[in-house]
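Visitor: here is the input, now give the coordinates:
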Amino acid sequence: MHEMSVALSVVDQVEQAARPGGARGVRRVTVEIGELAGVVPDALAFCFELACAGTLLEGAELVTRSVPGRAACAPCGRAWDTGMPPDMICAGCRGGATGLLSGRDLRITEVHWSALPTAPDPTPVPRHQEN
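Guide: Here you go, the predicted structure:
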């Protein structure tokens, strides 16, 4: 199942983003999944939980948002939802010269960190003065 490789990639990318900022954990990751991407959201959620074990993301929630497949006809300019399985024939001119506008997406759109390091106190620390 390729959902495991997708989950491992998401965990890796989020961990790489967390290091420079000093994040100590992740509460939630939101991923957009295109209708035509071939990724099953429930299978991804299962794999994500396994992939997070022992990482900065352990216990993080995965939120998935579906992106509909959309196509456009080059000759007449009409756009439509492709559905699944995708309908790539233009209903306006019955032409087959179409381009895919969306639906193959697979993108991390949000990460909610559970804790960030606190900024140092800007108040100077008084030095001990000798008399």
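
Visitor: drop to CA atoms for contacts and neighbour counts, all remaining ones
Guide: Will do.

Visitor: distance between the ends of stretch 95-115?
Guide: 53 Å (CA to CA, to the nearest Å).

Visitor: for comparison, sequence B:
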Amino acid sequence: MHEMSIALAVVGQVEDAARAAGRTGVDTVTLRVGELAGVVPDSLHFCFDLACEGTLAAGARLVTERVPGRARCGGCAGEWPTGLPPQLCCPRCGAAAAGLLSGRELEIAAVSWSGPPAPEAGRPPEPAGVPHEER
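Guide: Reported below is the predicted structural model:
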């Protein structure tokens, strides 16, 4: 099940981004998943929940956005939805697809953080309601 390795990689990247942004938690991770990427969304959701345990992303929700497959014809330059199983010959002229335009995506589209930002290292957190200039 390669969905677990994908989930672990996503959680690792999200944790790195959280630390770089000085964040203490993750609320939601949105992934764009192409229909031709060979990923089973239900399995990915299950694996993501397991991969988040004990990390900054613990309790985070995974949202997947499906990206339909589209191809372009090498003969007439027409475009069509590939579907599954993918139709890789042009429905208009019968020529082979020159390439896929979409459908293989597997990318982090957005992350929403939870909780307050982490205090800067070596500096105590600022008291609530007291602007920096007044201290």
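
Visitor: count the residues that sit near residue 43 of structure 1.
Guide: Using other CA atoms under 10 Å, the number of residues around residue 43 of structure 1 comes to 14.

Visitor: apologies, that question was intended for residue 36 of structure 2.
Guide: What residue 36 of structure 2 shows, counting by other CA under 10 Å, is a neighbour count of 22.

Visitor: residues in contact with it?
Guide: Counting by CA atoms under 8 Å, 6 or more residues apart in numbering, residue 36 of structure 2 touches 68-69, 84, 86, 103-104.

Visitor: now a ChimeraX select for only the buried ones of those residues.
Guide: Only the buried entries of these go into this ChimeraX selection, using 16 or more other CA atoms under 10 Å:
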select :68,69,103,104
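
Visitor: is residue 25 of structure 2 located within a strand, as I assumed?
Guide: Yes: per DSSP: H, G, I helix; E, B strand; the rest coil, residue 25 of structure 2 lies within a strand segment.

Visitor: what about the helices in structure 1?
Guide: With DSSP state H, the ranges of helices along structure 1 come out as 3-21, 41-52.

Visitor: and among these, the most buried is which?
Guide: helix 41-52 (a mean of 18; mean count of other CA atoms under 10 Å).
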